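Engineer: Need coordinates for the following:
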Amino acid sequence: MELNIIHNEDCRTGLQRYPDSFFNCCVTSPPYWGLRDYGVDGQLGLEGTPEEYVAGMVGVFREVKRVLRDDGTLWVNIGDSYAHNGAAYHSEKSTLIGRKQGEEMGKAKRFVKSGTGLKPKDLVGIPWMLAFALRADGWYLRDCIIWHKPNPMPESVTDRTTKSHEYVFLFAKSGKKTIWTARDTGEWSNTPDLSQFIDTNDGERTPRWRGFHYYYNAAAIREPPAASTLQRWSQDIDKQEGSARVPGKTNGAMKAVGGPRKDKQRGHSRRHAGFNERWDLMTTAEQQAYGANKRSVWTISTKPFHEAHFATFPEELPRICILAGCPEGGAVLDPFMGAGTTGMVARKLQRSYVGFELNPEYVAIAERRLRKNLGMFL
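Structural biologist: So this is what the prediction gives:
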């Protein structure tokens, strides 16, 4: 199958050509319900009720699940919307004025169809409706990430706060172990030798390979330590006894985190076996680079993209998802490609991509953008 391509067609049709278990991960931002008419037939987002919209999305991601590897992940960025009075969706003069993987531009109306239970000004709750529907369809709902936007679009509202966040949901395909990582080297394998064991510092033996339900490279997206933490790690606290920082006697020796350790830690449960050995073998610089596990609130500014007349998916958002969810050399899927940000980031990270986009104008924009930013590496 051809890689590094954007198909100008409905993903529900195009994905049928791809074999089972083809992609490592899917990173996408689908059209939001009732926010914009993108000017093409067959588009999602114009359904009369939230339930109809969610049902359509479940169908899309059911096909995504088929083409995703068993150790693959799905990352979905989606925002919420409000119910309003009105009778139609409106795209104004240009099909390119709208929201696709970015901020709302211009006016849009979401009508309240009778029988939905929605009242004017109700927050619809689309993100969680979709998350729960995908979970009910067999996906494993693993994480809810808040995308905090420090530069949100202003809103002319006086009876609520200005929206400055969207959601990123992480889903897994499998509920059983599909991939393993070596405790001593960190390498990943789908077919490890499970008969291998390694020695721990407390004299025990533990399996070398640790199994996971899906590929998730936490080390690739760790948050770097704060400057104060780096300074603290570099200090020899033993020499500070009697100083302003350590004014009195201490109960035993105090060592800097980054300094040498005389004794091994004892009493760890078996699930921690192997970690302390790797930590002790690291240099101080490596320990400092280890950082903290990625938090669930990501502060990322939106980025304007003048050619498409709408703000695009900021590169940092798919970058984090791809680093965590797709190994180098793997393939990333985006069934709602828009301006091509997911594909561009994938190539920059030495991954391949496949995208689908209904609007031919968006496809042309995305391809020009990819050529401009990637050149011969496209």
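Engineer: all contacts plus neighbour counts: C-alpha atoms, from now on.
Structural biologist: Noted.
Engineer: need the helices for the stretch 101-250 of the chain, in chain order.
Structural biologist: Using DSSP state H, counting those that start in this stretch, the helices of the stretch 101-250 of the chain run over residues 126-136, 227-234.
Engineer: list the helices and strands the first one packs on?
Structural biologist: Spelled out, that is helix 126-136. Judged by 3 or more CA pairs under 8 Å, 6 or more residues apart in numbering; DSSP states H and E, helix 126-136 is in contact with helix 50-67, strand 140-148.
Engineer: The structure of the following sequence is requested for comparison with the preceding one:
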Amino acid sequence: MTIQRTISSSEIKKWKRYNGKWVPKVIVGDVRKIIPKLPNNFIDCVITSPPYWMQRDYGHPDQIGREPTPEAYVKEIVHVFELLKPKLKKTATIFLNVGYKYWKEEMILIPEMIAIEMQKHGYMLKNKIIWHKPNAMPTPARNRLNNVYEPVLLFVKREAKEFYYFNLEEVAEKPKTILDYHRLLSLKPEDYLGARVIDSLRYREKMKGIVVGVRYSDSKVYEILVKWNNNTLDWIPLGEPLEKYPEHVNFNCPYCKHVMGYWDILLSIANNNRVICPHCGKLLGTNQNNFPEPILTNNYAKIKEVKEIIVEDVEVKKYITKTPKSSKYLIVGQVFSSSPAGRLAISGEYIVIKRRWKIPQPLIAEYLRFWRIRRRVPIKKLDLILGYRDTAGHWFRKDFGEWGKGGSLPRPADWLKLKKILGFNDTYDRVMTEIIGELQTVKPHEEGKNPGDVWSIKLEQFPGAHFAIFPRNLVEKALKLGCPPNGVVLDPFAGSGTVGEVAMKLGRKAILIELISKYVELIKRRCGVVELIKL
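Structural biologist: Sure thing, here's the model as predicted:
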């Protein structure tokens, strides 16, 4: 099915749905003439594979790929991304697949030539991903090895530095040994008694203590009683051994109740400098009642019977779980490694106090700014009242120059003091003050293993396409990594429309630009429905 219409550049932001999926927009024409008509600060991600140099002749006067020299080809490709730069959001990512070319018996490093020129034009190269092709075409050459990989260059805008959308959790490889660790980390309530506890979060001075009591139900420990080095006692919630803390927090829009995630908040502030609901488009944080509302769980709501063990004269333990007891480092008696297992053998296991909730720091900065301005309290006065020097200012910063390194969150104790000074409401009290104990031991990364920069993905064919198409698995991996849900992905050299097909599957909005009009039929077949537009 094809929806065909002529629209203005502002209307391109309006998207149609078909069977619950975003309908890809297809624009036929020269990418260099179409890109200037797109809105600024609009594109979340670019995934594309332009025509390779001297690979095919498409018989079109405006085609890219038939330039007389590699340098001229590189210049055209980089020019496309020069035009794209203002159209990209600050947090955008680019996945650019370009292959090598042999010319006069010599391998031409076209991907590297492009990367160097892109760096000169305001882009930062974050990765050269190696796309290994297990089913690569054989070569008749007998004087060199067959080329069985192509680079996929990952760029971000230089001004973004480290802040851009990159959701590694979406593609992380889940640990295969998770069942083994469940066995090793299955503890009885009394196993925690004597465990060391460190709290560097709540107060300015580091607190040290030991576990002298536990509260549990059905052998699951929910709280530990800590005796601190100042002889005070403190009941603290205990996290699951294989869970990650702080936990992500979702938020409700106070107007439409749309659920916003951690990334929704960060991306909105990074790209718009304010929090805007991605669903209803309302500006949030303009008064005390319209800040995003955190959605928090209560782990104790369903506990029926709580038992308690308290032993105040317990001995201090260096190891708690079964993990280190068979460590080779303990067996040999010496440690020559900086690996987690090696460090564990030296330092032992202990419980560290962490924030319970992972909340976007710029959102808290926006909230504190609102209340500080409302109460007319200078930042220097806050430092004076709280006994700091040049610390309070960091709580009001939401700069993204280097992943928010200029901003910081107040300690839980400081938050309660700020509440008395500024008189703010209870919206973020729980997320800012709730803590949890996390066992520090050797275990798989909770979010999975970083998959690395070598991707082994087979080439694909598509009926009607007389060329190897962009593999769906490759596009899916890049899309999950670099484009937020409901974000806009652009393929300026659409070909058969793989990016559009995968975007529909994953809930992203695709814009496909293609010079050769006959490929529109291939795109329609792949996507099922497209919106063919003219700008």
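Engineer: looking at the helices and strands packed on helix 126-136 of structure 1, which is buried most?
Structural biologist: helix 50-67 (a mean of 19; mean count of other CA atoms under 10 Å).
Engineer: Show me the contact partners of it.
Structural biologist: For helix 50-67 of structure 1, the surrounding residues in contact (CA atoms under 8 Å, 6 or more residues apart in numbering) are 11-12, 15-16, 18-23, 26, 33, 44-47, 124, 126, 129-130, 133-134, 137, 173.
Engineer: The residues you listed, buried ones only, as a PyMOL selection?
Structural biologist: In PyMOL syntax, the buried subset of the contacts of helix 50-67 of structure 1 is picked out as below (16 or more other CA atoms under 10 Å):
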select buried, resi 11+12+15+18+20+22+23+26+33+44+45+46+47+124+126+130+133+134+173
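Engineer: Just send the helices of the stretch 101-250 of structure 1 back as CSV, with distance to F310 of structure 1 too.
Structural biologist: Formatted as CSV, the helices of the stretch 101-250 of structure 1 follow (distance: least, CA to CA, whole Å):
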stretch, distance to F310 of structure 1
helix 126-136, 21
helix 227-234, 37
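Engineer: Deepest-packed of these, please.
Structural biologist: helix 126-136 comes out most buried of the helices of the stretch 101-250 of structure 1 by mean count of other CA under 10 Å, with a mean of 18.
Engineer: that older thread, figure out which of the helices and strands packed on helix 126-136 of structure 1 is closest to Q288 of structure 1.
Structural biologist: strand 140-148 (25.2 Å; CA to CA).
Engineer: Can you list the helices and strands that that closest one packs against?
Structural biologist: helix 126-136, strand 165-172, strand 297-299.
Engineer: any idea how far the longest one is from the chain center?
Structural biologist: Helix 126-136 of structure 1 has its average C-alpha position 17 Å from the chain's average C-alpha position, going by CA atoms, centre = their mean, to the nearest Å.
Engineer: dump the residue contacts of the residue nearest to the spatial centre of structure 1.
Structural biologist: Among the residues of structure 1, the one closest to the centroid is C321, at 3.3 Å (CA atoms, centre = their mean). By CA under 8 Å, 6+ apart, the contact list for C321 of structure 1 reads 27, 75.
Engineer: Structure 2: which residue goes with that one?
Structural biologist: Aligned against structure 2 by TM-score structural alignment, C321 of structure 1 finds its counterpart in A478.
Engineer: how many other residues sit next to G39 of structure 1?
Structural biologist: 15 (other CA atoms under 10 Å).
Engineer: What's it aligned with over in structure 2?
Structural biologist: Using TM-score structural alignment, the equivalent of G39 of structure 1 in structure 2 is G59.
Engineer: quick one: its match is in a helix?
Structural biologist: No: using DSSP: H, G, I helix; E, B strand; the rest coil, the assignment for G59 of structure 2 is coil, not a helix.
Engineer: pretty sure G79 of structure 1 is touching F169, no?
Structural biologist: No: counting by CA atoms under 8 Å, G79 of structure 1 does not reach F169; the two are 10.8 Å apart.
Engineer: more crowded one of those two?
Structural biologist: G79 (23 against 19).
Engineer: which non-adjacent residue is nearest the aligned residue in structure 2 for the more buried one?
Structural biologist: The alignment partner of G79 of structure 1 in structure 2, by TM-score structural alignment, is G99. Excluding the flanking residues, the one nearest G99 of structure 2 by CA to CA, 6 or more residues apart in numbering is E150, at 5.2 Å.
Engineer: Going along the chain, name the helices of the stretch 151-300 of structure 2.
Structural biologist: Using DSSP H, counting those that start in this stretch, helices in the stretch 151-300 of structure 2 cover 178-184, 262-272.
Engineer: Can I get the ones you listed in TSV including distance to I385 of structure 2?
Structural biologist: What follows is those, written out as TSV (distance: least, CA to CA, whole Å):
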stretch	distance to I385 of structure 2
helix 178-184	48
helix 262-272	30
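Engineer: out of those helices, which comes closest to R411 of structure 2?
Structural biologist: That would be helix 262-272 among the helices of the stretch 151-300 of structure 2, by CA to CA, at 20.1 Å.
Engineer: picking up where we left off before, downstream of the helix or strand harbouring the residue nearest to the centre of structure 1, the next helix or strand is which one?
Structural biologist: If you go by DSSP states H and E, C321 of structure 1 is part of helix 316-325. Sequence-wise, the next helix or strand downstream of helix 316-325 of structure 1 (DSSP H and E) is strand 331-334.
Engineer: Figure out how far that next one is from the centre of its chain.
Structural biologist: 12 Å.
Engineer: what's the answer for stretch 504-512 of structure 2, then?
Structural biologist: 18 Å.
Engineer: Which stretch of structure 1 lines up against it?
Structural biologist: Going by TM-score structural alignment: stretch 504-512 of structure 2 matches residues 347-355.
Engineer: residues making contact with that stretch?
Structural biologist: In contact with stretch 347-355 of structure 1 (CA under 8 Å, 6+ apart) are residues 3-7, 323, 326-337, 340, 342-343, 346, 374, 377-378.
Engineer: Can I get the helices and strands packed on helix 126-136 of structure 1 in TSV including distance to A308 of structure 1?
Structural biologist: As requested, these are exported to TSV (distance: least, CA to CA, whole Å):
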stretch	distance to A308 of structure 1
helix 50-67	24
strand 140-148	22
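Engineer: Compare these and give me the one nearest I365 of structure 1.
Structural biologist: Short answer: helix 50-67, nearest of these by CA to CA, at 23.7 Å.
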